[in-house]
Every structure is written in structure tokens, then in C-alpha cells.
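model the structure of this input:
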Amino acid sequence: MATIPANATAIQKLGRFFGMSPELLQRVGALVLLCGMVENQIEHAIWAVTSEDPSGKRPSTDKQQISDRLKTLGEKAACHPNTLVQKIGPLVASIGKDITEYRNAIAHGWIMGPTIGGPSFVSNHAWFGELRKREVVSVVTTETLLDMAIECAETLWMTITRLTAYLAGADAVQPGILESMLDPLERCRPKAVEVRHCVALMNSEKS
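As a prediction, the model looks like this:
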């Protein structure tokens, strides 16, 4: 068992016991912040895509979790008359699903230290044989994977913000803004898959 001074800070303990270095913790903080920004902004994007006016009433998105909002945006955007919106919405939904699941596993899962292959996180695990609503999610936290996740989350936030402004008819939106969103999203798609499914990919390579 690792020993650590009694007056050690929480950050020092996370590093000693669980392998979460200051560099990893900094990246986790950035990812959590960006995902929160995505979660809030995506509601406005749904309103814009569906032309919903939430003024004076409870909006359709009020009780939705982030997974539901991503699914709704993807489905509604796919039916939008603008062909670029049709492409962008499902990409945002797909990337967002992987990145938010990665974030959720870190924020709400069990942390595994270096002695058992960590730092990594597992959420929704049935430790006592109980039944769980959601599938088990296992993720790895390295600087490289977190950098990729942060890039994806930032791209999502920028895309959703610009998409919302475009559909709302904001004067500041520049021509060609929708076209400029596609390349960054398409570059992020395989990165999001790798981040979310890294454990499964590593296990398949071993078998």
C-alpha cells in the first residue's frame, strides 16, 4: 500500500493512490467543463432545429437527459430541409454520445488505480450481481485520450453554438458557416470512437 503524509492534499492523494497526475486532473476538469457547455447549448440547438418557441411554457427538452437530447437533435436534424443540417445533426449526436459516455464514466464511475491497470473508470458495474438499467462502461484516462476527448467536446460546443445561431438567423453568422463545420466533425468521429471504446479495442487486439 502506498504511504503518503497525513497533511497531503487531495490532489496528492489522487496521484499517489490512483495515478491521477496533475496533468490528468487538469484535462479531466477541462473535459467536464466543456461537456457541461455542450449539454446546456444542445437544448437551444433542438429548439432552433424544430422551430420550438419555449417562451412561457415548459419546453419539450426540459426533462430530457443529455443522451435523449443528443438523440433528439440527430433525429430532428436529419429531417431538416437544409441538407447540411441533415449531415451535421447526426454527426453531433454520434460524437456526443461517445464523448458524454466517456465523461459520465469518469464523473460518476468507480476509479481504478495503477495496480489494476489504471487510472481507469468503470460505471454501471453490477458488483453484487444486481441488474442495471445501463450497460457497463469502462474507459481509460491517458493524456492522449483526454486530449482527444477535449478536442471532440470543444468541436461539439462550437458546432452546436454556430448551428443554433445560423438557424436563429443571427446577423453575425458568416456565409459558409455550416460548410466549415463538417470537416472538424468528420475528423472527430473516429477519435470519439477510440476514446469511448479504447478498452474494447485493446481487448480485441489481445485476443
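
please make it C-alpha for all contacts and neighbour counts, starting now.
Noted.

following element in sequence after the lengthiest helix in the chain, please.
Across the chain, the longest stretch assigned as helix under DSSP state H is helix 22-50. Sequence-wise, the next helix or strand downstream of helix 22-50 (DSSP states H and E) is helix 66-78.

between helix 66-78 and the longest helix of the chain, find me the angle.
With axes from the mean of the first three to the mean of the last three Cα atoms, to 10 degrees defining the directions, helix 22-50 sits at 40 degrees from helix 66-78.

please give the structure of this sequence too, so both can be compared:
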Amino acid sequence: MNDQRMAAKQALEKLEDGYGLSAGIQQRIGALFVYCGMLEFNSEKAIWAIKGENPVGVPPSTDRGRAGNLMSELGRLADAESGNLAIAIKLVSEGAKPLLEYRNAIAHGLLVRFNLDHPSFVNNGTWHGEKRRKAPSLAHVDADRLNTSIEVADTLSTAAQNLFYACSGPSARTAGALDQWVIPLQNARDLAARLRI
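Next up, the predicted model:
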């Protein structure tokens, strides 16, 4: 094994031994990040399609937008739509907000171990008495919670991709195009809301 691989292996073992992040938990965190990236990409394309925006050769209106801003914009676009299309747009937006907050706490937070059951990440902590613009957030990481977050991210990402298809091309805004997504999206939104409990 070369030195670089050995160093990476030692770093991964350090996360497991020192912080309780098993290989399975590390893998789930990676999967969550991949699905959240797909959610952001698919949501941006959905926004373009809903707005009728063609960004070929020009920066899109969504350029340099943060994920939270994208989801807020997506949610606002539901007001101009009707039926299950409006419902699906709103549910993707509502489910994505707590999911991305959970992901952000992991991605940007400090890894801590409050108890022996599972590690957590604290984002925007005030460790040195500093004042933060955002309130601190906490993300507990265990197999069940991460499995839930992956399931939610997969559902929302796939639904956002279907929003793009439902709002673009010759069959755009066909009645009933998103009917089968309403119940899975309601479930995903409800599961996402419980990630931070």
C-alpha cells in the first residue's frame, strides 16, 4: 500500500476510533452529500423550466445562489402554478429546507461526541463567546437518521428532476404529470422535519 493510501486509511480509522464515525456512517454521510448535490442540481433545472428560462450562453438567474435560496425560490414559484404541480413544487421546497440544514450542520459543523451512542456535528457554535448571524444547529449522526436523510434526499432529487420534465418540452404542464409524487413528497417532507429532533 502506498503512503498516500496508508495516510487516508489512518485518517478514516481516526474518525472511527476517536469520534465513533464507523465506516458505515462515513459511507452514509458520503451518500447523503451526493444526493443533496443532485437535489440542488435538479432543483436549479426545475426553476429554469418553471420560469421558462433558457440559460444557453448566459448566466442563469440561479447562478451563485445558495442551496437555501434556491429552495425558497422554488417554493415561491408554486404560487403561480395550480393542482398537483403546485403541490409538488411546494413539497420539494418544504422538504429540502430541513434536509439541507441537516446536511449543512454535518458539512460545516464541528464533530463532537456528547455521548457514547452516536457522534454529532455542531454548526455555528459559539465556542469562544462570539456572536453568530445564524443560530447554532446540531446534527446527530446514526445509521437510522442517516438512512432517513438519504431516503429523503433521493425522493426530493428525483421529484425535482421530474418537475423539470413536467415543466419543459412539448408536453409541459400536462395535467396529472406529477400526481404520483404528492404522497411520496408529503412523506419525505415529514421525515425531513424530524431529522433534527
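
identify each buried residue in stretch 175-193 of the first structure, please.
Across stretch 175-193 of the first structure, burial judged by 16 or more other Cα atoms under 10 Å covers 178, 181-182, 185, 188-189, 191-193.

hang on, the earlier thing: mean per-residue distance, the longest helix of the first structure to the second structure?
Following superposition, helix 22-50 of the first structure is found to deviate from the second structure by 0.8 Å on average (mean Cα distance after the TM-score superposition for the first structure).

which residue packs closest to Leu12 of the second structure, ignoring adjacent ones?
Ala23 (7.7 Å; Cα to Cα, 6 or more residues apart in numbering).

any figure for the gap between that neighbour and Leu110 of the second structure?
Relative to Leu110 of the second structure, Ala23 of the second structure is positioned 19 Å away (Cα to Cα, to the nearest Å).

the residue mapped onto Tyr35 of the second structure from the first structure: neighbour count?
Tyr35 of the second structure maps onto Leu34 in the first structure, with residues paired by TM-score structural alignment. Using other Cα atoms under 10 Å, Leu34 of the first structure is surrounded by 21 other residues.

pretty sure Leu34 of the first structure sits against Ile150.
Yes. Using Cα atoms under 8 Å, Leu34 of the first structure makes contact with Ile150 at a distance of 7.4 Å.

apart from its chain neighbours, what residue comes closest to His197 of the first structure?
Counting by Cα to Cα, 6+ apart, the residue nearest His197 of the first structure is Val139, at 7.2 Å.

which residues does that neighbour contact?
Applying Cα atoms under 8 Å, 6 or more residues apart in numbering, we find Val139 of the first structure in contact with 102, 105-106, 120-122, 195-199.

would JSON lines of these with distance to Ala168 of the first structure, neighbour count and secondary structure be doable?
Listed next are the contacts of Val139 of the first structure as JSON lines, based on distance: Cα to Cα, whole Å; neighbours: other Cα atoms under 10 Å; DSSP: H, G, I helix; E, B strand; the rest coil:
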{"residue": "Tyr102", "distance to Ala168 of the first structure": "31", "neighbour count": "27", "secondary structure": "helix"}
{"residue": "Ala105", "distance to Ala168 of the first structure": "34", "neighbour count": "23", "secondary structure": "helix"}
{"residue": "Ile106", "distance to Ala168 of the first structure": "34", "neighbour count": "23", "secondary structure": "helix"}
{"residue": "Ser120", "distance to Ala168 of the first structure": "41", "neighbour count": "23", "secondary structure": "strand"}
{"residue": "Phe121", "distance to Ala168 of the first structure": "39", "neighbour count": "21", "secondary structure": "strand"}
{"residue": "Val122", "distance to Ala168 of the first structure": "40", "neighbour count": "19", "secondary structure": "strand"}
{"residue": "Val195", "distance to Ala168 of the first structure": "33", "neighbour count": "25", "secondary structure": "helix"}
{"residue": "Arg196", "distance to Ala168 of the first structure": "32", "neighbour count": "25", "secondary structure": "helix"}
{"residue": "His197", "distance to Ala168 of the first structure": "35", "neighbour count": "17", "secondary structure": "coil"}
{"residue": "Cys198", "distance to Ala168 of the first structure": "38", "neighbour count": "17", "secondary structure": "helix"}
{"residue": "Val199", "distance to Ala168 of the first structure": "40", "neighbour count": "15", "secondary structure": "helix"}
